[in-house]
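Novice: I need the structure of the sequence given here:
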Amino acid sequence: MGSGQVTSSVPSGSSEFHGKHVTVAGLGVSGVPAARALHERGAVVTVVNDGDDARAREQAAELQALGVTVRLGDGDTLPEGTELIVTAPGWKPDKPLFLAAGKAGVPIWGDVELAWRLRGPDAAPWLAVTGTNGKTTTVRMLASILKAAGLRTAAVGNIGVSLLDAVLGEERYDVLAVELSSYQLHWAPSLRAYSGAVLNLAPDHLDWHGSMEAYAADKGRIYEGNKVACVYNVADSLTEDLVREADVEEGCRAVGFTLGTPGPSQLGVVEGLLIDRAFVEMRHKNAQELAEVCDVNPPVPHNIANALAAAALARSFGVPATAVRDGLRAFRPDPHRIEHVADLDGVAYVDDSKATNTHAAEASLAAYESIVWIAGGLAKGAVFDELVAKSAKRLRAAVLMGADRELIREALARHAPEVPVVDLDRTDTGAMLQAVTEAKRLARSGDTVLLAPACASMDMFTNYNQRGDAFAAAVRELGA
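Specialist: You can find the predicted model right below:
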């Protein structure tokens, strides 16, 4: 971990943008607030957007009424005179618009960078979280803990609440719990969090980043300039490597979390208790009980890790141990994340539709002893050999559906040939009822029927929420 002194960017007010020609790339959750904020500060704003659908036209009309220029169906051409681009996080770095900006020497910011620069002089510090999986759950746990400590806070960022809205709104916060994707971090060069955490790293979005190294480097940006703590996963050495490479403020510490017994400067688990050996006096000898494992909902291994990461960030901000316990007890997970749907004939039915990649599915499968696994969908370039090899001993059977189910079937044949497989040759939404029916037939009392697809949902469903809802509806229909 570097020791160079890094100071936060000076917040920029209206004067920085007055008369400046700014192109906002993309409408949607981030683009519309960015265009509004820049226009209000006197910028000459042009919005470019790839799509030209009804929603885009509606958003365009709202901005045009303010005097903002909007170009729909043309997101690749750099508007003449552009001095700055503010982009939606998902737009890829190799997009022609950005290549043209690079040649012209035009800087590119994301909405997170803009929010960071626009925050006021007394702005709330950011406790920031990234990782391949578990970000949303951890940030929501963190917000619950901070609220239990009596702090004014909100869960913002990639979680769905615009950081711009949080930074520029009338409500004043003591601290913000911020979820950041690798896309957002890529476009946020001057972000400096109070404390940051990388929960885990596994291959994901490599088509966007170009390589695992580039993906990891963008995740690691969350540590740059941290003030108090860089929180990493002891079980994932890549996260610790990123801490070592980070240039942070003097005095900032590396703090690990582990499902095992914690060493000094770590949080971990001892005899069913969450223990802090990082934010206590004389941490080489002392420890602080924070909560019981049963206070975590649900108390499955990867979710306990999420809770420890959230606790570490909260403790770095001075939150007392009782608030960690109370916040975890008050926390309720979002739908489709290890969500227990029902018990039928001694079999548990669990919806983890949010497990859209192999890393998330591996964590989900590791939480149960005997599983009838429902999987499949869009693989997004993933391979499944490691996932199946690690999980084979837990599988009673597998039911596969979706466009890329053959990839999972082949991995099962190689690494778990004794596991019965039902291959549903269909990609319509009605396939879910058949999948659950087959799973019910294969399951025995004490088993878990687990929807952990390890794939994206868009081949059959609008999103993972609709897929999870279809699973729950099928379970209820079979139980009626």
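Novice: CA only for contacts and neighbour counts going forward, please
Specialist: OK.
Novice: what comes up buried for stretch 68-84?
Specialist: By 16 or more other CA atoms under 10 Å, the buried positions in stretch 68-84 come out as 68-72, 75-76, 78-79, 82-84.
Novice: and the furthest pair within those residues?
Specialist: Leu72 and Glu83 (20.1 Å; CA to CA).
Novice: ok, the most centrally placed residue in the chain - contacts?
Specialist: By CA atoms, centre = their mean, the chain has its centre lying nearest to Lys135, at 3.6 Å. By CA atoms under 8 Å, 6 or more residues apart in numbering, Lys135 lies in contact with 129, 179-180, 199.
Novice: quickly name whichever of those is closest to Ser30.
Specialist: Nearest to Ser30 among the contacts of Lys135, with distances taken as CA to CA, is Leu180, at 13.1 Å.
Novice: check contacts around that closest one.
Specialist: Leu180 neighbours (CA under 8 Å, 6+ apart): 128-130, 135, 157-158.
Novice: can I get these in a markdown table with secondary structure and distance to His205?
Specialist: Converted to a markdown table, those look like this (DSSP: H, G, I helix; E, B strand; the rest coil; distance: CA to CA, whole Å):
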| residue | secondary structure | distance to His205 |
| --- | --- | --- |
| Ala128 | strand | 20 |
| Val129 | strand | 17 |
| Thr130 | strand | 14 |
| Lys135 | helix | 15 |
| Gly157 | strand | 18 |
| Asn158 | coil | 15 |
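Novice: and these, which are buried?
Specialist: In the contacts of Leu180, burial by neighbour count holds for 128-130, 135, 157-158, counting by 16+ other CA under 10 Å.
Novice: closest to Ala355 out of those?
Specialist: For the buried ones among the contacts of Leu180, the nearest to Ala355 is Lys135 (12.4 Å; CA to CA).
Novice: I'd like the structure of this one too, to check against the first:
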Amino acid sequence: MSSGPIGGRLDGLTSAGADWSGLRVLVAGVGLSGFAAADALHERGARVIAVDGGDPERSTALRERANILDILGVDVRLGAEHVAHLPYETPLDLVVTSPGWRPDQPLLAEAAQAGIPVWGEVELAWRMRPEVGAAPWLTVTGTNGKTTTVNMLASMLRAAGLRATSAGNVGTPILEAVLHPDPYDVIAVELSSFQLHWSDSLAPHASACLNVAPDHVDWHGSFEEYTRAKGKVYANTKVACVYNVQDPVTEQLVMDADVQEGCRAIGFTLGVPGLSMVGVVEDVLADRAFVEQRRTSAAELATLEDVRGSQATLAPHYLANALAAAALARAYGVPPVAVRDGLRAFTPDPHRIADAGTVDGVRYVDDSKATNPHAAASSLSAFEHVVWVAGGLLKGADVDDLVRESASRLRGVVLIGRDRAQIAEALARHAPDVPVVDVPTTDTGVMDLVVAHAADLAQPGDVVLLAPAAASMDMFENYGARGDAFAEAVARRAARAEGE
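Specialist: This next block holds a predicted model:
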């Protein structure tokens, strides 16, 4: 299947200007990243086959991407039969996989057994950077908070006058950013554990792992493998490895990493910063890492109000994201005033501790992005008295610690989704006195009923918090659709209350 001694040639493919012509590549997946990979490889003369198990009749986006690639001259093959095994009639030099494809997927497992190298699209993007003047990468991973952090970081970089963007797992394929006709000065790169699994050559200017908690264990096979993938973010880092002082696993990952000479370990903390840390002194974000006299002084980066912005609540995990972004920005040489201005200019993405309204003295908050127990725990910790709306697809995650640690805050719980019984069992063990309402229907119009039940459980001054601790696809297209349904139900309840 493999073409033989291709390894030496692949080793030489380290820039967009390298000789990619004639390379026989299978691109696995025709989503956003797979489309970008197939397009970039074909443009540079590679012979590309792109496969996807999706049904084009059911996905307009897949059909459109496949049609464009076909017009360009890419051999596109759609349907389940094309992802069950490698194309036997064509010897391959390389497989480029989309991040969601598991290592045990038959096609990828077959490639590994045949000795065909498998790269992720992030690995391909790193190798397609310009040979001269390539934009440095500031990389971010973690179980939670990645998107907020990279977008905060990009805002800080732009406030410093740099042409910067966020890319990677955040939505824009990293290949598009790397190959943009108007080059960027620097790129803030969000990396998932999937993307890191398939990446080996990256050498970021600075890197950060925000936190590590059980997630995607079904994909990686074990929590240990998931943690190992997260730790790859630090490999080959040049200037600074940023870790979370409150999460010792991240510091251990830095200690275990093989980094470049002179690279420093930089902590971020919600407390007063020690040497080589950024943290909080009273109401000020303070830098004791990137100032000359860091043993005796600190630089003021911003205030808590600068971080909070228009949000009604400054959640601890949101502040932690700001500190991590500030550490990465400072590692790149961004001045303190740009950190402050970047935070002031930043607007959080929807469904992240977003106010959905206040009705009869009860505040409703949409944190639908809290799709795992670690994220839900961070969200719950921001409020004193909570009616918790939870449930969905737990993906094998355990919720006992989450319930045990949050029990004292719970006024009541409304459960939805396929795995709600698992949360109900944890509540019975660790919060037996907390009233629980089970909503068995999986109809997407269920949120009016959910909000009504939550309102019955709440008292004036309480927060009804949608922080499901689970994925949404059992009931909704995505977490955004789930959050929208919640906010719309709250709006209808508010309209009814005003009309009474």
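Novice: report the TM-score for the pair.
Specialist: Here the TM-score for the pair of chains, by TM-score structural alignment, normalised by the length of the first structure, is 0.96; 473 aligned residues with a CA RMSD of 1.3 Å.
Novice: can you pull out the strands in the stretch 101-250 of the second structure?
Specialist: Using DSSP state E, counting those that start in this stretch, the strands of the stretch 101-250 of the second structure run over 118-120, 137-141, 164-168, 186-190, 206-209, 240-244.
Novice: skipping adjacent residues, who's closest to Lys20 of the first structure in space?
Specialist: Ala43 (4.9 Å; CA to CA, 6 or more residues apart in numbering).
Novice: mind telling me what the one you found corresponds to in the second structure?
Specialist: For Ala43 of the first structure, the aligned position in the second structure is Ala46, judged by TM-score structural alignment.
Novice: how about that match, what does it touch?
Specialist: Contacts for Ala46 of the second structure (CA under 8 Å, 6+ apart) come out as 20-25.
Novice: before we move on, what about Asn321 of the second structure?
Specialist: By CA under 8 Å, 6+ apart, the residues touching Asn321 of the second structure are 145-146, 148-149, 210.
Novice: any of the contacts of Ala46 of the second structure buried? List them.
Specialist: 20, 23-25.
Novice: now the residues you listed as a markdown table including secondary structure and distance to Thr347 of the second structure?
Specialist: Below are these laid out as a markdown table (three-state DSSP; distance: CA to CA, whole Å):
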| residue | secondary structure | distance to Thr347 of the second structure |
| --- | --- | --- |
| Trp20 | coil | 40 |
| Leu23 | coil | 43 |
| Arg24 | strand | 43 |
| Val25 | strand | 40 |
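Novice: now, which of the residues you listed sits nearest Val387 of the second structure?
Specialist: Out of these, the member with the shortest distance to Val387 of the second structure (by CA to CA) is Val25, at 51.8 Å.
Novice: that older thread, just the strands of the stretch 101-250 of the second structure: most buried one?
Specialist: Mean neighbour count (mean count of other CA atoms under 10 Å) peaks for strand 206-209 among those, with a mean of 31.
Novice: helices and strands around it, which ones?
Specialist: Packing contacts for strand 206-209 of the second structure, counted by 3 or more CA pairs under 8 Å, 6 or more residues apart in numbering; DSSP states H and E, involve strand 137-141, strand 240-244, helix 316-331.
Novice: how does it look with 7 Å?
Specialist: Packed against strand 206-209 of the second structure, as judged by 3 or more CA pairs under 7 Å, 6 or more residues apart in numbering; DSSP states H and E, are the following elements: strand 137-141, strand 240-244.
Novice: against the first structure, where does that strand fall?
Specialist: With TM-score structural alignment as the criterion, strand 206-209 of the second structure aligns to 195-198.
Novice: ok, average deviation of that stretch from the second structure?
Specialist: For stretch 195-198 of the first structure, the mean distance to aligned residues of the second structure following superposition is 0.2 Å (mean CA distance after the TM-score superposition for the first structure).
Novice: that older thread, look up how far Trp20 of the second structure lies from the match of Ala43 of the first structure.
Specialist: Between Ala46 of the second structure and Trp20 of the second structure the computed distance is 6 Å (CA to CA, to the nearest Å).
Novice: repeat that for Val212 of the second structure.
Specialist: According to CA to CA, Val212 of the second structure stands 37 Å off from Trp20 of the second structure.
Novice: ok so, going back, reformat the contacts of Ala46 of the second structure as TSV; add distance to Val249 of the second structure.
Specialist: Shown next, in TSV, are these (distance: CA to CA, whole Å):
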residue	distance to Val249 of the second structure
Trp20	39
Ser21	43
Gly22	44
Leu23	40
Arg24	40
Val25	37
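Novice: which of these still touch in the first structure?
Specialist: Contacts conserved in the first structure for the contacts of Ala46 of the second structure, using both residues aligned by TM-score structural alignment, their matches' CA atoms under 8 Å: 20-25.
Novice: and stretch 470-489 of the second structure, which stretch of the first structure?
Specialist: Aligned by TM-score structural alignment, stretch 470-489 of the second structure corresponds to residues 455-474 of the first structure.
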